[in-house]
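Colleague: I'd like to go over a predicted model; first the sequence, then the structure.
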Amino acid sequence: MIRIAFCGMGSIARGRHLPELLAEKDAAFQGYYVPSPLKCGDELPPTAVSYSSFDHMLQDPAVDAVVITSPNTFHASQSIAAMKAGKDVLCEKPMAISMEEGREMLRTAKETGQVLMIAHNLVLEPAFSLAKKYLTDGSLGRVLFFQGLIACEGPEGQDQPFPEKLWFFQKEKAGGGASLDLAVHGAHAISWLLEEPLTPVSHLAAALDKKTSLGAPIEVEDTCLGLFRTPSGIIGTLGASWCCQEGWRSPITLYCQKGVLHLYPNPDTALEIRYADGSVFTQPSIPKSLWPHGSGVMHAFVEAVVQRTDPQYTAQPALDALEAALSLTGSREG
């Protein structure tokens, strides 16, 4: 039985990772660390340990693995500390806020032999697996160019009444705005589909709508758009925005030699392929409640820990996605 502790118990931890962990037969929730008292802990198992510090949690021999859901600026340092303490790590995206930090995470995973997985969930969705099947069977030919958009209404919630207090909107804690929150998902997913990293060419980024309580723009971009190319010559665009009032949208289109593949072109369709000969394949959206392992993130992590999969499982692609996302903030490093 893999015993897992959480660093951070915000919405992603309580809404996704914890329910999915409690559904796993080979893993158990050991406890958690949060820097301030939880406002609501009714959904936590009564046996969960509340650790007084992150170090206290790492020192507990009962903890086999750690889930990092703290603000972005802590992802790298906490993941590295956990791996050095002999814990496997599932870290929320983005894996870090700089390429240097990301590379250090990969080095630590290799040196310690610990599993390091970054919580990029799009590629674990059924529609992406089906899209990959059609891309690799040759029926669409080579991909020529792509368009991607990851958007939502923004990270505001009831816990933080003032935008300037929301860590997502603070450059120091978040590292970037929609780029590191959303575009990093799109970059990871598109790279997975193409089996190539995205090399940044140019970008635009701005705080178009989000404001502080005093009416000033937030510290990070709420919308960004980038132009990319791959080593084989595929070109495309990827946009991300916190200004989409219809809620979560993640349409990705791949224009191929023999047709066009659309992922999530509308809320009712998960996958649509329009071939050059006029034929069409359509896969309706499947309610998330019917997906076998929820987002699939926790199941994949537990499986990797149990089977001792390559310690860099999903980590190198996540680093490539981080580089693409950082380019949309103007912060790309060499």
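Modeller: Perfect, I can see it now.
Colleague: From here on, just use CA atoms for contacts and neighbour counts.
Modeller: Will do.
Colleague: What is the burial count for residue 96?
Modeller: Other residues lying near residue 96 total 28 when counted by other Cα atoms under 10 Å.
Colleague: just residue 334 next, same as before
Modeller: Look at residue 334: counted by other Cα under 10 Å, it has 5 neighbours.
Colleague: Now do stretch 235-254: distance from first to last residue.
Modeller: Separation of the first and last residues of stretch 235-254 by Cα to Cα, to the nearest Å is 10 Å.
Colleague: then this one, side by side with the first:
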Amino acid sequence: MTVKAAFIGSGGIASHHMKQIKQNRGYSIVAACDIAEDRVQKFCQDFEIPRHYTDMNKMLENEQLDAVLVCTPNYAHAAPTIAALKAGIHVYCEKPMAMNVAEGRKMLKAAQDSKATLTIGHHQRFEPASQFLHKERLAGTFGDIYFARAVMHRRGFVPWWGAFHIKAKSGGGALIDIGCHIIDLTLWLMGSPNPVEVTGVATAKLATRTDGSRPNQNKEKAHEFDVDDFATAYVRMDNGASLAVECSWACNSAVGRLVELYGDEGGATIQPLTIYTQRHGQFVDIHPGKLPEVQPHGAATEHFRRVILGEAENLVKPEETLNVQKILDGIYKSTTTGKAVRIAD
């Protein structure tokens, strides 16, 4: 059964989603909306979408939609999400959930007041290795997970396009852009505990250089850069567990993603995918071997379709992604104050 849907936002991430949706064939995409008419016209032409709009409210009123996919810049996540939910339309909103916790709370309330589903585009939960470790946690393989590490490093890949580097439009830099992904994934693999305190530093050390010493410098836009290119944090949870976070757009380190889980019965890493445990008095390392190949963005939007049809439970709940937003806000506040920040309910 197909879901009648439309896009709000028609930039790069919308195109990526649309390519996956065309392969899965579970949606009927009937319209797209963007404030830039030239862009949305081309998007609709490229993907054979029948109608385009520059007024979101007109699209919501005219199209009798089941769902929308919100693929706008960060500063424009909350308003269209809330408008669609109030109209009873299901929403898949790209990450991060919002610019800040205040916006995220409004989005969550709109979802709670509506019969419609809100999910956030944390597609890393749908990767085969993530699904494998999630099932192992549910099976009790790790016991009580008391510590985890979440690391996402780029050596020198600052997204100079759009407004990623401008705080007023993005809400932050590397932390809110890619840090949100690795924090969300790791919290979920820990069993989604609630954060209660965070200490952190978000800074910019390399992205603003214009001396030619590093790749990916941008002399024309460096003066606009007012966000972080590196962040680190320590988060305490309500169940006594803790989480260490590192993320960067630019740093003198190896590139890559790392999730480590430490439990009293076993532990794990996601790359390489390994479980560390013991059997009969001996340490044992378990390597699951080759997992099926999955395109995680496509898996996420297909799951959203199944949730709408009542065939699956929402895997990325807005209550959980609001906790990610609380951690992001807490790190930025801790950076400013130089102190640990208590996280409110």
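Modeller: Cool, the structure landed. Everything numeric in this text was worked out from a predicted model, so none of it was measured.
Colleague: TM-score for this pair?
Modeller: The TM-score (TM-score structural alignment, normalised by the length of the first structure) is 0.86; 319 aligned residues with a Cα RMSD of 2.7 Å.
Colleague: Identify the residue nearest the aligned partner of residue 206 of the first structure in the second structure in space, chain neighbours excluded?
Modeller: Taking TM-score structural alignment as the alignment basis, one finds that residue 206 of the first structure is matched in the second structure by residue 203. For residue 203 of the second structure, ignoring the flanking residues on the chain, the nearest one in space by Cα to Cα, 6 or more residues apart in numbering is residue 228 at 4.7 Å.
Colleague: On the three-state scheme, the one you found is what?
Modeller: The three-state label for residue 228 of the second structure, taken from DSSP: H, G, I helix; E, B strand; the rest coil, comes out as coil.
Colleague: ok, it to residue 158 of the second structure distance?
Modeller: Residue 228 of the second structure sits at a distance of 10 Å from residue 158 of the second structure (criterion: Cα to Cα).
Colleague: Compare those two and say which is more crowded by neighbours.
Modeller: residue 228 (26 against 22).
Colleague: Contact partners for the aligned partner of the more buried one in the first structure?
Modeller: With the correspondence set by TM-score structural alignment, residue 228 of the second structure lines up against residue 221 in the first structure. Contacts here follow Cα atoms under 8 Å, 6 or more residues apart in numbering; on that basis residue 221 of the first structure touches 176, 177, 178, 179, 205, 206, 207, 208, 329.
Colleague: what about 6 Å?
Modeller: Residues near residue 221 of the first structure by Cα atoms under 6 Å, 6 or more residues apart in numbering: 177, 205, 206, 207.
Colleague: quick one, strands of the stretch 101-250 of the second structure?
Modeller: Counting by DSSP state E, counting those that start in this stretch, the stretch 101-250 of the second structure forms strands over residues 118-120, 145-153, 195-203, 230-237, 242-248, given from the N-terminal end onward.
Colleague: Out of those, which gets nearest to residue 278 of the second structure?
Modeller: Ranking these by their distance to residue 278 of the second structure (criterion: Cα to Cα) puts strand 145-153 first, at 15.7 Å.
Colleague: other SSEs contacting the closest one?
Modeller: Helices and strands touching strand 145-153 of the second structure, as assessed by 3 or more Cα pairs under 6 Å, 6 or more residues apart in numbering; DSSP states H and E, comprise strand 242-248, strand 256-263.
Colleague: which residues in the first structure does the shortest one align to?
Modeller: Per the alignment by TM-score structural alignment, strand 242-248 of the second structure matches residues 235-241 in the first structure.
Colleague: chain center to the matching stretch, what's the gap?
Modeller: 16 Å (Cα atoms, centre = their mean, to the nearest Å).
Colleague: Please apply the same query to stretch 322-330 of the second structure.
Modeller: Centroid displacement of stretch 322-330 of the second structure relative to its chain, using Cα atoms, centre = their mean, is 12 Å.
Colleague: again with stretch 132-142 of the first structure
Modeller: Its chain's C-alpha centre and that of stretch 132-142 of the first structure lie 25 Å apart, by Cα atoms, centre = their mean.
Colleague: so that stretch aligns onto which residues of the second structure?
Modeller: Residues 134-144 of the second structure are the counterpart of stretch 132-142 of the first structure, counting by TM-score structural alignment.
Colleague: rewinding a little: so which of the strands of the stretch 101-250 of the second structure is the most packed in?
Modeller: The highest average neighbour count among these, using mean count of other Cα atoms under 10 Å, belongs to strand 118-120 at a mean of 26.
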